[in-house]
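**Student:** attaching a predicted model along with its sequence, questions to come.
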Amino acid sequence: MKIAVIGGTGLIGSQVVNYLNAAGHQAVPHAKSTGVDVISGTGVEEALAGADVVVNLTNSPTFDEASPAFFQTSMDNLLAAAQKAGVGHFVILSIVGADQVPELDYYRAKVLQEKILAGGPIAYSIVRATQFMEFMDAVLSWTADADTVRLPATPIQPIASKDVAEAVAEVAAGDPLNGTRNIAGPEVFSLDELGRITLAHKDDNRTVVTDPTAGMFAVIKGDALTDKNAHLAATRYEDWLS
């Protein structure tokens, strides 16, 4: 099976390509660096020509109010090219709980992307993942100073990127879901607790202060970043840290 992986050189995309090729498929990575621009449309038709499946892992360069326009334009261009090429299955990666957090521009943008795909002309699959373990350092940096890191107690169920990539590859190689599969890590933490575990592992002596107003995830109420009914990956956070 020939599979075009758009955004195939990034954190998830490069691993998806490796998993698919190891399984005997012909997975081809495409990105700006390979001459494919999903906004201008340059190289998109050529990238999708002859593909049985398209996996779109491109991401908005910003997480602000400009992100919906990125997903609208990129999905319009990719869907038009996929339909022209006769692609039979279109896969995207989204976020668990995105529809529950309309306060965040980026989450609204991901919901828009899902709606565009579901309303489009091609059989589809949406894989929704919880927060990547690899992003924890960035989360810590948002509200840190020399002595403290301020984090809310928002529940979070982190998943390793390799587990995300494996799930995306599995879905891409299968029949279209025409729906959504949620995936998550095996453990739920409060974000402040996860911060303390991370700093302790790094021998970082900064103090984590629980602050319900700190950082992007402060606006998230309840357990929007977790899903007890999701397909659970195997990698535990402390094992990943090690």
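**Tutor:** Great, that's in hand. All values reported here derive from a predicted model rather than from experimental measurement. Numbering: from 1, shown residues only.

**Student:** please count neighbours and contacts with C-alpha atoms only from this point.
**Tutor:** Noted.

**Student:** quickly note the distance from the closest residue to residue 15 other than its chain neighbours to residue 133.
**Tutor:** Nearest residue to residue 15 in three dimensions, chain neighbours excluded: residue 165, at 5.8 Å (C-alpha to C-alpha, 6 or more residues apart in numbering). For residue 165, the distance to residue 133 (C-alpha to C-alpha, to the nearest Å) stands at 13 Å.

**Student:** put this next to the first one:
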Amino acid sequence: MIGGTGLIGSKVVDKLREHGHEAIAAAPKTGVNTLTGEGLAEALDGADVVVDVSNSPSFDDDPAMEFFRTATTNLLEQSQKANVKHYVALSVVGTDQLQDSGYFRAKQAQEDMIAGSGQPYSIVHATQFFEFVRSISDFSTVDGEIHLPPVRFQPMAADDVAAGVARVAMGAPLNAVREIAGPEQFRLDEMVRTALADKGDPRPVVADEKAPYFGVQVTDRTLVPGSDAELGGITYTQWAAQQK
């Protein structure tokens, strides 16, 4: 499990272990560094499946591209040497429609490298996490107001993300993308307004059709999955109640 000590990775490790699988949490703090290759051979020795949920420490264009290209190159090379039978990676719903963002260009590069590697693979596209609504708010704040486009938005709980990734990891390679999402759709401005009110955050949220999403102009369909997406079971209300 690459990125196995983070928000999603630690939950995936737990879910795999609950199903009787041996899951190793690999991350820099456990001595595994995908950028330098340190500890990677040892971590993948004997592994049947590699699951990569790691993320770039920077969202800036060049550092993000460098991270995903270097880390994915090292992971693909080492997984091939280890005869890994299934390569699983976590990405984002709408990545191919967010290419005006350097970060999402880097995510697309990661996906393209995996799909073109010749190795059996599955890519999981998840919608945004409830846990990241605050980050969306902070990024979209202008002069004390949060400007967001009133487009459709279908966020999900990190627990449901982890469950979806674990299901894919335990199955046969898809050699394709699997979309997962939350059980409810909102308008983006509506979702953020509700979440901030629950946290006692007084910043006003403005529905602005010209406002970008992380610097990218989006349509009403950009942030929501297709009709065949697997939906999680945790609603926003249920998730919010768990945070109190």
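**Tutor:** Cool, got the structure. Values in this document were obtained by computation on a predicted structure and should not be read as measured data.

**Student:** count the neighbours of the residue nearest to residue 15 of structure 1 for me.
**Tutor:** Residue 165 of structure 1 has 22 neighbours, counted by other C-alpha atoms under 10 Å.

**Student:** what do you get for residue 93 of structure 2?
**Tutor:** 24.

**Student:** residue in structure 1 matching it?
**Tutor:** Residue 93 of structure 2 maps onto residue 96 of structure 1 when the alignment is built from TM-score structural alignment.

**Student:** cool, and residue 5 of structure 2?
**Tutor:** Match for residue 5 of structure 2 (TM-score structural alignment): residue 9.

**Student:** for its match, which residues are in contact?
**Tutor:** Contact analysis of residue 9 of structure 1 by C-alpha atoms under 8 Å, 6 or more residues apart in numbering lists 29, 30, 31.

**Student:** what do we get in structure 2 for the last one?
**Tutor:** I take that to be residue 31 of structure 1. Using TM-score structural alignment, residue 31 of structure 1 pairs with residue 27 in structure 2.

**Student:** how many neighbours does its match have?
**Tutor:** Number of residues near residue 27 of structure 2 (other C-alpha under 10 Å) recorded here: 21.

**Student:** that one reaches residue 33, doesn't it?
**Tutor:** Yes - Residue 27 of structure 2 is within contact range of residue 33, at 6.3 Å (criterion: C-alpha atoms under 8 Å).

**Student:** quick one: residues contacting the nearest residue to the match of residue 31 of structure 1 once chain neighbours are set aside.
**Tutor:** The shortest distance from residue 27 of structure 2 to any residue other than its chain neighbours is 5.1 Å, reached at residue 3 (C-alpha to C-alpha, 6+ apart). Taking C-alpha under 8 Å, 6+ apart, we find residue 3 of structure 2 in contact with 9, 10, 25, 26, 27, 52, 53, 54, 55.

**Student:** how far away is the aligned partner of the residue nearest to residue 15 of structure 1 in structure 2 from residue 80 of structure 2?
**Tutor:** Superposed on structure 2 with TM-score structural alignment, residue 165 of structure 1 falls opposite residue 162. Applying C-alpha to C-alpha, the value for residue 162 of structure 2 to residue 80 of structure 2 is 25 Å.

**Student:** part of a strand, is residue 91 of structure 2?
**Tutor:** Yes - counting by DSSP: H, G, I helix; E, B strand; the rest coil, residue 91 of structure 2 is part of a strand.

**Student:** gap between it and residue 15 of structure 2?
**Tutor:** Residue 91 of structure 2 is 19 Å from residue 15 of structure 2, where distance means C-alpha to C-alpha.

**Student:** please identify which of those two sits among more neighbours.
**Tutor:** Higher neighbour count among residue 91 of structure 2 and residue 15: residue 91, with 24 against 19, using other C-alpha under 10 Å.

**Student:** surely the more buried one meets residue 128?
**Tutor:** No - assessed by C-alpha under 8 Å, residue 91 of structure 2 is found out of contact with residue 128, at 10.2 Å.

**Student:** about what we covered before: give the contact list for the residue nearest to residue 15 of structure 1.
**Tutor:** By C-alpha under 8 Å, 6+ apart, the residues touching residue 165 of structure 1 are 12, 13, 15, 16, 19.

**Student:** rerun that using 10 Å as the cut-off
**Tutor:** Going by C-alpha atoms under 10 Å, 6 or more residues apart in numbering, residue 165 of structure 1 touches 11, 12, 13, 14, 15, 16, 17, 18, 19, 20, 93, 171.
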